[in-house]
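Enquirer: got a predicted model here, sequence first, then my questions.
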Amino acid sequence: MRTAIATLALLACLGIPAAAQDFLKPLEEFVETIVPPRTPAPRAQPAKPEPAAPAVRAEDEKPAPPPIPRPRPETLNDQEAEAPAPEAVEDAQEAEPAPDAEAAPEKAVAPEAPAVASDDRIYQTACPALLSGKVVGEMLEPIAEGICGERSPLSVTAVNVNGHQIDFSAGVTTNCEMAGALADWVGAVDAYANAALDSPLASLETGTSMMCRGRNGNAEAATSEHGFANALDVTGFTLEDGRRIAVEPNWLPAAAPEGKMLRQAHGAACGLFTTVLGPEANDSHNDHFHLDLGCHGQSCTAQICE
């Protein structure tokens, strides 16, 4: 059909008369019967996109249920019980009657907690000076007297220094730190006596040690370091040759050999104890040296040496 139309259009353009065009019409109809008209193929329609599934918000999601905890085996005497054999479980199930649905469930009775034995032990601290044999003595029971007391007191009767033992005129009750410092101090005095007086020490004359009282014996004053087994009073020394050098009668004259020894003892004490009081401190100490390891100052490093 398109060919016939194109032919007629061409003849019209060439100026061929209409009669000739009428002659060609039967020919066009014959051509159309032989060649069927071409039907244009239908155009494919684009596929419509499927609607996307609505997004699930995080808050709309339901959390998965927590796993069911497995039952824990019962324990006996804090040890895990052995699991019964399968045959024993089956026999027990057959022997047990079916539970009555109408019966009220019995309440589980909690086992009674085992009785806790009271701890009567005494916790104390060992003393290195006592363990090494530097001081001779023994541990005592803890002391508690009102505000006074000491957790690990010692009863000291002698010290081992410079290769020999120096006894105390009376045993003293003190703490470990005081016992160690006391041994070092007696060792220094013994070395001086042996060099300056040609005789080492035989014994140390001791006074007050552990005593719950106020300072200088004043009941209204602060508690003395004696109340914490942290102080000792020394009244003098006895040499191996039998001489006795006491604080009150031999402090003066200072230039005498005995006076020099007492001043050497006083000075050596100031390097080992935090508090050293002698005859020049006050009238309360005119007959003895007071030695202690009390705390002075914010850092407990200040010293009093009088």
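Expert: Sure, I can see it.

Enquirer: for the rest of this, base every contact and every neighbour count on C-alpha atoms.
Expert: Will do.

Enquirer: around the residue nearest to Gly214 when sequence neighbours are not counted, how many other residues sit close by?
Expert: Ranked by Cα to Cα, 6 or more residues apart in numbering and with sequence neighbours excluded, the top spatial neighbour of Gly214 is Thr223, at 4.3 Å. As a burial measure, Thr223 scores 19 neighbours (other Cα atoms under 10 Å).

Enquirer: and what of the one 3 residues further on?
Expert: Per other Cα under 10 Å, the neighbour tally for His226 reads 26.

Enquirer: got another one to weigh against that:
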Amino acid sequence: MALRSRAIAKAHRLAVRYSVILTRVAFLGLLLLPLLEPNSFYITRAGRVASPPDVELHARSEIGTAAPEIAPGVTAEADQPPSAADVESPSTDGKVPTLPPADMPTPLLPAQPAEPNASPAESAGPDGKPLPPSKQATVPWTDTEIAEAKAECGRLLANITAVTEELPPAREGICGAPAPRELRSVGESKVKFEPPATLNCPMIAGLATWINDKLQPAAQQSFGSPIARVIGASYSCRNRYGLARAPLSEHALMDAVDIAAFVLADGKVIRVSKGWGPTTAQLKRAAAKASEPPTVNKVKGEKLLVSASKLGANDIAKHGEDKPKSPEAEKEAAAKLALSSFLHHAHDSACEIFGTVLGPDANDAHHDHFHLDMKVRRQQRSLCE
């Protein structure tokens, strides 16, 4: 027992001594820490010193040139369901209201491009960094290319009612088009584009068909008023999403347009950001948070059910046994459903005409606009998300 007691006492003294030493070393290290250079500690593996990874920062491009394929932007209400106040009432003076700059499409860098298999631009400057599209060397349009593009415009626009202005061949680095036009309005009712869109003729013909044949009947049926204006952005000499290492955007070829809102003849504004309803990603996040399966209808053709689920029909089912809603609440729900149904119809009908259609369900970058272009793909007819 005596030997055991002495051993325990000796172990205790050693523990106290080493504890004091470690405390002093740690304290000394804290005193020296401010004097060390940043990033002085690296992780060593297999005899090598691994330096910290470089962080690439991407600045947002200005909307003055055009929203990225991505574009229209981030707002505080992006993750909130739309309310009745999101739909403007008709103006009292008979004039069509103008959307404030905050409602124009704004750029957003998404987690991944629409086509992840595409290769980035290969041109690089002397420092090894990729050159922007406007700085990359190329050759001017040939007379043959210009003549063929103008002949195509004659064929495509012969039976299209549109007010356009022919522009000279445009070449900005590798951007531009041989026969661009400025689109000001389409249709007999002269649906205006604000600002006027700089596009090639296939896009102009596609927009005219989409608006006249698909949107105008749907707007008249849903709201009792035709579309008077389209708010969006078009040409922008940049890569996709404005990234340095990404394929060239269709916006750079005057082959794409981003649409953020429609303005009806009675003054009502239909914004994609506020009328679409919760996106598929938002529904999945909400379902995961509530430990419930997401309310997403995958059956094609049942657009009404899709719109209803995105507008809170799941809430109606959840509270189905509650007392009936007031007339005001029912009217508000009907208005939301009409907005969502119209926008979903606009998106789905665009997939029948354009090569690429990206909307709020595509990714967070497109939560507040439709991206439309005429890109031709080999392996698939179109990209519709």
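Expert: Received, thanks. Since the model is a prediction, treat every value here as computed from it, not as a measurement.

Enquirer: TM-score of the superposed pair?
Expert: With the length set by TM-score structural alignment, normalised by the length of structure 1, the two chains reach a TM-score of 0.56; 183 aligned residues with a Cα RMSD of 2.1 Å.

Enquirer: I'd guessed the residue nearest to Gly214 of structure 1 sits against Arg213; true?
Expert: Yes: at 5.9 Å, Thr223 of structure 1 and Arg213 qualify as touching, with contact defined as Cα atoms under 8 Å.

Enquirer: list the contacts of the residue nearest to Gly214 of structure 1.
Expert: Neighbour list for Thr223 of structure 1: 148, 212-215 [criterion: Cα atoms under 8 Å, 6 or more residues apart in numbering].

Enquirer: got the contact list for whatever residue of structure 2 lines up with Leu154 of structure 1?
Expert: In structure 2, the residue matched to Leu154 of structure 1 (TM-score structural alignment) is Arg181. Residues counted as contacts of Arg181 of structure 2 (Cα under 8 Å, 6+ apart) are 164-167, 198-201.

Enquirer: quick one: which of these sit in helices?
Expert: In helices, defined here by DSSP state H, the members of the contacts of Arg181 of structure 2 are Cys201.

Enquirer: just the contacts of Arg181 of structure 2 now: which is nearest Ser341 of structure 2?
Expert: Distances from Ser341 of structure 2 to the contacts of Arg181 of structure 2, taken as Cα to Cα, are shortest for Leu199 (28.3 Å).

Enquirer: what's the closest non-adjacent residue to the aligned partner of that closest one in structure 1?
Expert: Using TM-score structural alignment, the partner of Leu199 of structure 2 in structure 1 is Thr174. Nearest residue to Thr174 of structure 1 in three dimensions, chain neighbours excluded: Ala229, at 4.3 Å (Cα to Cα, 6+ apart).

Enquirer: what lines up with that neighbour in structure 2?
Expert: Superposed on structure 2 with TM-score structural alignment, Ala229 of structure 1 falls opposite Met254.

Enquirer: let me see the contact set for its match.
Expert: By Cα under 8 Å, 6+ apart, Met254 of structure 2 lies in contact with 176-177, 180, 198-200, 234-236.

Enquirer: among the residues you listed, which are in strands?
Expert: Judged by DSSP state E, the subset of the contacts of Met254 of structure 2 located in strands is 176-177, 198-199.

Enquirer: going along the chain, name the strands of structure 2.
Expert: Assignment of strands within structure 2 using DSSP E yields the ranges 43-45, 48-50, 162-166, 170-172, 175-177, 181-186, 191-199, 227-233, 256-264, 269-271, 356-358, 370-373, 383-384.

Enquirer: now the shortest one: which residue numbers in structure 1?
Expert: The alignment of strand 383-384 of structure 2 onto structure 1 (TM-score structural alignment) covers residues 304-305.

Enquirer: who's in contact with His345 of structure 2?
Expert: Under the criterion of Cα under 8 Å, 6+ apart, the neighbours of His345 of structure 2 are 218, 303.

Enquirer: what's the match for it in structure 1?
Expert: Correspondence of His345 of structure 2 to structure 1, assessed by TM-score structural alignment: Gln264.

Enquirer: one more: Arg245 of structure 2?
Expert: Aligned by TM-score structural alignment, Arg245 of structure 2 pairs with Glu220 of structure 1.
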